[in-house]
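Peer 1: what follows is a protein structure lacking sequence information:
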């Protein structure tokens, strides 16, 4: 299978590190023009240097959890062929200690960023008869964590929007799907596990594997996924070859979610 994005312009929100950055690498390697995004100019500039794709990589610094920065993005980049709604925040917090402000912050960043961006770019895709919109959700959308209910809620919301928008765009040539990573060895997870690495002297991979066995015992692969493994699914579902898949929730969770569907 030869996946080729030559001539396609791609937006990946929240892409200065982790899954978003790995997806940017994949899209660039397959010939796309890519806009990466982060909140700070320094992070965006550093990511662009690391990508090193010359005239085919662009940066947009802004918080897409705000309407103002979404509007600024749309002004600077009026059209995309592919939109990857990857930006997201997470954090442990007990339900009874989570104030309204945190629920709203998570909702604006994880959900409304994708709503605003998709609402802006989907009509142009439909007019051109081709487009791809991908929401990077999580296995937590189905397997709601008791210690991050506010996070799980936002990830379930993404599945609803993705499915509904796919139906709204029926017959246009624009597909809308969700990708559901499981535990993934991103920079954020690596930082979370670093204290245990220092305490035990074990490798990051070994500590992550122990974490999976303790906290995600239903995992079939019994390890954390790599960011590249998740990015591979994002690239496939964005390709011409995936034209018959839309309205789907595609798991890259290592089998964590206990379902045969």
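Peer 2: Done, it's in. What you see is a predicted model; the values in this text were computed from it and never measured.
Peer 1: all contacts plus neighbour counts: C-alpha atoms, from now on.
Peer 2: Noted.
Peer 1: please enumerate the strands of the stretch 51-200 of the chain.
Peer 2: 57-61, 82-85, 131-136, 174-181 (DSSP state E, counting those that start in this stretch).
Peer 1: in JSON lines, list the ones you listed along with distance to residue 99.
Peer 2: Conversion of the strands of the stretch 51-200 of the chain to JSON lines gives the following (distance: least, Cα to Cα, whole Å):
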{"stretch": "strand 57-61", "distance to residue 99": "28"}
{"stretch": "strand 82-85", "distance to residue 99": "26"}
{"stretch": "strand 131-136", "distance to residue 99": "25"}
{"stretch": "strand 174-181", "distance to residue 99": "27"}
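Peer 1: okay, these in CSV with distance to residue 16 and mean neighbour count next?
Peer 2: What follows is those, written out as CSV (distance: least, Cα to Cα, whole Å; neighbours: other Cα atoms under 10 Å):
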stretch, distance to residue 16, mean neighbour count
strand 57-61, 9, 20
strand 82-85, 13, 26
strand 131-136, 15, 28
strand 174-181, 18, 27
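Peer 1: can you show me the helices along this structure?
Peer 2: Secondary structure of the chain (DSSP state H): helices at 18-29, 41-51, 67-76, 100-107, 113-128, 149-168, 187-200, 204-215, 227-237.
Peer 1: mind listing what's buried in the third one?
Peer 2: Neighbour counts using 16 or more other Cα atoms under 10 Å place 69-70, 73 of helix 67-76 among the buried residues.
Peer 1: now the second one
Peer 2: Applying a neighbour-count criterion of 16+ other Cα under 10 Å, the buried positions in helix 41-51 are 43-45, 47-48, 51.
Peer 1: buried ones in stretch 83-94?
Peer 2: Neighbour-count burial for stretch 83-94, with 16+ other Cα under 10 Å as criterion, is recorded at 83-88, 93.
Peer 1: ok, and what's touching it?
Peer 2: 10-15, 19-20, 64, 106, 109-110, 113-114, 118, 121, 132-137, 146-149, 151 (Cα atoms under 8 Å, 6 or more residues apart in numbering).
Peer 1: for stretch 151-163, same thing?
Peer 2: Outside of stretch 151-163, the residues within contact range by Cα under 8 Å, 6+ apart are 89-91, 106-107, 110-111, 115, 134-135, 137-138, 140-145, 176-178, 247-249.
Peer 1: want to compare, so here's the second one:
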């Protein structure tokens, strides 16, 4: 199985922590040179230093910039005009009842979660097509298919990502460029860990795995693994999709949801 990404240049948006950081580390382990992206240069530099100490191969470079805005994307592309692998991971979420979500929130979620990937894909995919090889991955969510009633605006954006990814995959059919979506389920990311610690009264010694199992039992009872996924488990799927071994996988919505979606396809 060819998982070697040596000589490939990747950009993972929102990669200073959480799932994005884990993806960047996996791609670096496969030999890729990986751009670490975040809005602030301090967090980017800190993540790069950490990754250099953890990654088994590859290299990392700074790709700071606010990809949630058109201007931020334009600036980043001007500084980084050519990549082989684009992982659209940047995203936000916030529980809020439907009747309390104002227009501004709908627009903000769409700009961050959807348009960031649209703009970056529009900028980078033509170069991949011209070179005859490339990977574009959208980090969606099981919420794209199982719309969470507590944050419908978030679910809407995750569904939109599936549409964009499938349409782009068909647009570049036969070029050597693949486009896929990955759908994580509930995952023990840094943000989720901090949230659970707060729920436990700020206890640093809180049993996050036990709390995760309780959350899944109460709120995602159809899960087959009966626990939160790890960021490494999600990153492993993304790394495979980005590798040469996944050359026959395109236009797919690949689930890392612990089996909670009761679909057989």
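Peer 2: Noted; the coordinates are in hand. It should be emphasised that the depicted structure is a prediction, and the values quoted were computed from it without experimental measurement.
Peer 1: just give the TM-score of the two.
Peer 2: After superposition, the two chains reach a TM-score (TM-score structural alignment, normalised by the length of structure 1) of 0.97; 261 aligned residues with a Cα RMSD of 1.5 Å.
Peer 1: and the contacts of stretch 83-94 of structure 1, which are buried?
Peer 2: Burial of the contacts of stretch 83-94 of structure 1 was assessed by neighbour count (16+ other Cα under 10 Å); the buried members are 10-15, 19-20, 64, 106, 109-110, 113-114, 118, 121, 132-137, 148-149, 151.
Peer 1: how close does residue 247 of structure 2 sit to residue 195 of structure 2?
Peer 2: According to Cα to Cα, to the nearest Å, residue 247 of structure 2 and residue 195 of structure 2 sit 38 Å apart.
Peer 1: ok, now residue 30 of structure 2?
Peer 2: The value you get for residue 30 of structure 2 to residue 195 of structure 2, if Cα to Cα is used, is 32 Å.
Peer 1: what do you get for residue 50 of structure 2?
Peer 2: Between residue 50 of structure 2 and residue 195 of structure 2 the distance, using Cα to Cα, works out to 23 Å.
Peer 1: with residue 106 of structure 2 instead?
Peer 2: Here the criterion is Cα to Cα. By it, residue 106 of structure 2 lies 23 Å from residue 195 of structure 2.
Peer 1: so between these two, which is more surrounded?
Peer 2: Under the neighbour definition other Cα atoms under 10 Å, residue 106 of structure 2 and residue 195 were set side by side, and residue 106 has more, 15 against 12.
Peer 1: residue in structure 1 matching the more buried one?
Peer 2: Taking TM-score structural alignment as the alignment basis, one finds that residue 106 of structure 2 is matched in structure 1 by residue 103.
Peer 1: ok, now which ones touch its match?
Peer 2: residue 150.
Peer 1: and for the one 10 residues further on?
Peer 2: By Cα under 8 Å, 6+ apart, residue 113 of structure 1 lies in contact with 64-67, 70, 85, 87.
Peer 1: now do the buried residues in stretch 148-168 of structure 2.
Peer 2: Buried positions in stretch 148-168 of structure 2, judged by neighbour count with 16+ other Cα under 10 Å: 151-162, 164-166, 168.
Peer 1: from those, pick the one nearest residue 231 of structure 2.
Peer 2: When the buried residues of stretch 148-168 of structure 2 are compared for distance to residue 231 of structure 2 (Cα to Cα), residue 158 comes out closest, at 18.2 Å.
Peer 1: can you tell me how far the closest one sits from residue 140 of structure 2?
Peer 2: 5 Å.
Peer 1: residues in contact with the alignment partner in structure 1 of residue 140 of structure 2?
Peer 2: Structural correspondence for residue 140 of structure 2 with respect to structure 1 (TM-score structural alignment): residue 137. If you count contacts by Cα under 8 Å, 6+ apart, residue 137 of structure 1 has them with 86, 155-156, 158-159, 178-181.
Peer 1: same check on residue 3 of structure 1?
Peer 2: For residue 3 of structure 1, the contacting residues are 30, 236, 239-241, taking Cα under 8 Å, 6+ apart as the criterion.
Peer 1: residue 141 of structure 1 too?
Peer 2: Contacts for residue 141 of structure 1 were tallied using Cα under 8 Å, 6+ apart; they are 152-157, 159, 180.
Peer 1: could you do residue 238 of structure 1 as well?
Peer 2: So residue 238 of structure 1 contacts 82, 132-134 (Cα under 8 Å, 6+ apart).
Peer 1: from residue 183 of structure 1, how far out is residue 216 of structure 1?
Peer 2: Using Cα to Cα, which is the criterion applied here, residue 216 of structure 1 is 8 Å from residue 183 of structure 1.
Peer 1: looking at the two, which is more packed in?
Peer 2: Neighbour count, other Cα under 10 Å: between residue 216 of structure 1 and residue 183, residue 183 has more, with 25 against 19.
Peer 1: residue in structure 2 matching residue 163 of structure 1?
Peer 2: With TM-score structural alignment defining the correspondence, residue 163 of structure 1 maps onto residue 166 in structure 2.
Peer 1: centroid-wise, who is the farthest residue in structure 2?
Peer 2: Centroid-distance maximum for structure 2: residue 201 at 29.3 Å, with Cα atoms, centre = their mean.
Peer 1: about what we covered before: possible to save the buried residues of stretch 83-94 of structure 1 as a markdown table with distance to residue 3 of structure 1?
Peer 2: A markdown table is the format used below for the buried residues of stretch 83-94 of structure 1 (distance: Cα to Cα, whole Å):
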| residue | distance to residue 3 of structure 1 |
| --- | --- |
| 83 | 17 |
| 84 | 17 |
| 85 | 20 |
| 86 | 21 |
| 87 | 24 |
| 88 | 27 |
| 93 | 41 |
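Peer 1: what does residue 255 of structure 1 correspond to in structure 2?
Peer 2: The criterion is TM-score structural alignment: under it, residue 255 of structure 1 has residue 259 as its aligned partner in structure 2.
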